[in-house]
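>>> Fold the stuff below for me.
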Amino acid sequence: MPTTHNDLVTLLRAATPLIAIESPEEDRVIESFRHAIADALLPLHRWSITEGLRRIDLDLSDSGGDSVDSLAPDASYTLQYMRQQAARGIYLMLDFNPYLRYPMILRLLREIVQRQGGVAHTVVLVATKLEIPEELEPYVTRFSLSLPDAKAIADLLRAEAFAYSRETGKRVEVDADAARTMVRNLIGLTLNDARQIVRQLIWRDGALGQDDLPELAKAKFALLNRDGLLHFEYHTAQFADVAGLSRLKTWVNQRRGAFIGAKTAIKLDPPKGVLLLGVQGCGKSLAAKAIAGGFGVPLARLDFGSLYNKFHGETERNLRAALKNAELLAPCVLWIDEIEKGLAAGSSDDGVSRRVLGYLLTWMAERKANVFLVATANQVQELPAELLRKGRFDEIFFVDLPDEAIRTEIFRLHLHKRELDKLGFEPTTLATAAAGFSGAEIEQAIVAALYTAAGAQRGLIQQDILDEIRRTRPLSVLMAEQVEDLRSWAKERTVAAD
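Prediction:
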């Protein structure tokens, strides 16, 4: 899929019969062809249902070109006109897709691209989204415009700041470090989308500063994720919000500089990702959020359930689109929660799970974008062996049930979160009583105790929490055999997160 000016010129000189371009930037597509024909030396025409067919490589009128005929908006007439031309030409057909459903139109276009009329025209289908009929697939070459580079984005930033100053008479206050970060974060967007975000940030307060970076991340994600395949986690956690996980915290802190591109004494490859296995409710999801907070980058969550589609090939297409959007959001953390549920092969899925796994493994091995993958799983026996092979992830961490010291810290964190830490509770006593509890079960005990106190129309006391702990049967008791099997499996195969 060529993307440069020279590639486009080569396609035109080679008399490529049919080119398909998916892009919302219609004006930019047209401008790219205007530049290309300066080297290819071919006449350039544009067709739309509203204006008909016009030649646009010559400035023949104020309207931007020469109208071929008053009947030109008719699609079949336009294709007949092309067949009658003795000289080669390039024809940009804007939003022509709906007409390809008609047998007459489809047949005429096939005859043109098959060169049955003898003239080697190049027909270019341009639309935001194209569905190419099977009859045309053998002849089509797909082309995409290159996205703007850092220089183009920086020029855009300056132009929008100048436009704001010209309109308001006020100078835009620009933080140089923040502006450089914005340029890096806007790479991956079209110029139109980048301009939309920059204008929003400038007009919000007449400045571009560090406080605009979170808003930029949200706006960029909203533009990239039009299909709703990813979920943007607006509130990531910090490691200070997470009890335990000391080894995982150290591991992430050691790699933060390499991931964000900071200068290091030794050249280091950026980290690729981790797999978090563990007992349910022990903080794997919170750890994923804290990793994004530790790196200081956005967090996007991929739900495999949203990818699956009953139509053949659509699930794989959705996965490709989701991973592409994650790359465009880079640098970021991509969190795949309960990954085993999306990769467990069923007897009736026609191999979809295997194809999804294959594409995911290929992406993990070959991706160039700075996307750190965090996968979490509860049922290790359902994970395919290919995913666990050494080298797929930088490390596999096991998040175990918290010991007494970590349970004490969990009680402190949750009591502080609810502004209850100054009411005389004894976290150590509570932690001792909650032996075998996960972090989620500890939190739920506090929540349930609060409801008990509210029902009695009084304040919370420690005995309320102790009573809830006594009434609760934690997962380590309800599913003791499964939990112990998981812990035994992980002991020699993974790195303890604590």
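
>>> all contacts plus neighbour counts: C-alpha atoms, from now on.
Will do.

>>> hang on, residue 77 in a strand?
No. Counting by DSSP: H, G, I helix; E, B strand; the rest coil, residue 77 is not part of a strand but helix.

>>> Relative to residue 248, how far out is it?
According to C-alpha to C-alpha, to the nearest Å, residue 77 stands 67 Å off from residue 248.

>>> Could you also give me the structure for this next sequence, so I can compare it with the first?
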Amino acid sequence: MSNYDEALKDLDSYISARVPIIGVRSMEQTRALRLIKQVASSPRRAGLPFWIYTRATGLRDLRTNSPAQEDRSLTGAMDFAAQQFASRGQATVIFVDPEDLSDDNTASRHVAELARLADANSGSLIILTDTPLWGGLERLGMSVTLDLPDANEMYEVIVDFLRDHHGVVPIAWTEEDARRAAEFLVGVPEGTAINVMATLVARGTVEKSDVQHLAEFKDKHFGALAGLERVRLKQSDTEVGGLTSLRAWLRRKQKIMVSDLRGTELRPPRGVLLVGVPGCGKSLSAKAISAEWQLPLYRLDLGAILGQYVGQSEARLREALDTADRLAPCILWIDEIEKGLAGQNDSTGVNRRLVGQFLFWLQESRHRVFVVATSNDVRSLPPELLRKGRFDELFFVDLPEAPDRQEIIGMYYRRYVKQDLPGELLDKLVGLSEGFAGSDLEAALHEVGEQIYLNGPESLRSEFVIDTFANTFPLSRTNPEQIEEIRAWGRERAVPAGKAPTPATSDTSPSRRRVVVFGD
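Modelled structure (predicted):
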């Protein structure tokens, strides 16, 4: 059942039960009014009076829209409601954003008195607002929350709009395109979605490529939020070398991410936690996933989330995660997650609460937000973040083995030298680069690219390339103890993201490494 249908059912029950005060909470005033009018238009309520007050139109009959009195002030409307509740039974008066009723003030107490009058004569007072009602009012009645349209409701909005414009402009969208567009527009109000669609139609045609552009409209709608930023991709961000097992696993998850899961018990993928050696492609993987899946990438900056006041950090994280849900489908990148959620020495308890809040969202959210979290110092992460079932999988990104280094070297050579690498030279570079991270390989070949830029392609010699690699000192050599400690942890506790090295034939001891089996 959609949120609209559920809210309709609840509101219908409350009015039938003559609940004295009914709070209808929604940020979509037009859609909420449509809900109230639909309930009031039931044939069994044809003889019951319904009035509605707004600041712009004053007090009017809900069904006929005819004025109920000349006085258009809020005070006059409240006096009218008091008279109706006192003199007749089963009257219903709707107030649209009358005053600030979120705390104990004069307006809230005035409305409470109206509710008591309504209760004495089976009347109902409906308050339509986008903020919570004061607890004293809540206790006098019931409340209904009309959330933003879900994917199915948004699909119907899109289909109805396009149906009205068939034959007016060329429309290239299929049913699948409309459903994907609905996924992109989940999280925005119905009116905003219609404005977006109207903008597409106003261009004179609705192309398939317009579906992908809907993410840009959501960016403009939500604007900037502290701690959450849109990451614009460059062409180089789409290429990742090595990480064979991770890339195969992601291809499986992409199929689930874009599938219609209605009628199943399956949920969209939660995400992946990438841990391992610095410079081996963890952050680049988040960008590559965004590019390959054709989903917008947002970076959650946990450092910007932290505030100096009690409860501020938790509120900011909640707002950021709620916004991520509204921006779905998307990729949510949390770089170096340990810096925001570690907090072993935190005496305030803020980090512990942030971890709990994040894990609750990760567990309960059903929006298509795929989290890519990276960590260089996994030992500082709270154990509950590493428990199986939090993320869909925990991958260890190790120093690339020879086959992966071969792929990475060839990729960066083509990028910076603009040609393929001769096979004999490639074999030498693979041998020289034992212990190199992906960033080390890129740095060496970037230096080769600088040589060509300064002295021309004819200046490039194989000896220079070999010397450049020989003179590159990776972190595995400058700080071997730290790197070996990280690698020892990953070998035992996570799935290898790259090609696992083939064990020696003489070693008959059972392997403790986890192995991923892909069987589509």
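
>>> so who does the most centrally placed residue in structure 2 touch?
Per C-alpha atoms, centre = their mean, the C-alpha nearest to the average position across structure 2 is that of residue 324, at 2.8 Å. By C-alpha atoms under 8 Å, 6 or more residues apart in numbering, the contact set of residue 324 of structure 2 is 330, 332, 369.

>>> Check which element follows the helix or strand containing it along the chain.
In this structure, residue 324 of structure 2 sits in helix 312-327 according to DSSP states H and E. Once helix 312-327 of structure 2 ends, the next helix or strand along the chain (criterion: DSSP H and E) is strand 330-334.

>>> now that next one, how far from the centre of its chain.
7 Å (C-alpha atoms, centre = their mean, to the nearest Å).

>>> Stretch 287-303 of structure 2 now?
Taking mean C-alpha positions (C-alpha atoms, centre = their mean), stretch 287-303 of structure 2 and its chain are 10 Å apart.

>>> Pull out the buried residues from it.
For stretch 287-303 of structure 2, the neighbour count (16 or more other C-alpha atoms under 10 Å) marks 287-291, 293, 295-302 as buried.

>>> same for the longest helix along structure 2, what does it pack against?
Taking DSSP state H as the criterion, structure 2 has its longest helix at helix 438-455. Contacting helix 438-455 of structure 2 under the criterion 3 or more C-alpha pairs under 8 Å, 6 or more residues apart in numbering; DSSP states H and E are the following elements: helix 402-417, helix 462-470.

>>> Please work out how many residues are found near residue 402 of structure 2.
Burial measure for residue 402 of structure 2: 19 neighbouring residues, criterion other C-alpha atoms under 10 Å.

>>> Now it: closest residue in space, sequence neighbours ignored.
Leaving out its chain neighbours, the residue that sits closest to residue 402 of structure 2 by C-alpha to C-alpha, 6 or more residues apart in numbering is residue 430, at 6.2 Å.

>>> Could you give the number of residues near the equivalent of residue 345 of structure 1 over in structure 2?
Taking TM-score structural alignment, residue 345 of structure 1 has residue 343 as its aligned residue in structure 2. The tally of other residues near residue 343 of structure 2 (other C-alpha under 10 Å) stands at 18.

>>> got the contact list for residue 343 of structure 2?
Here residue 343 of structure 2 is in contact with 351, 352 (C-alpha under 8 Å, 6+ apart).
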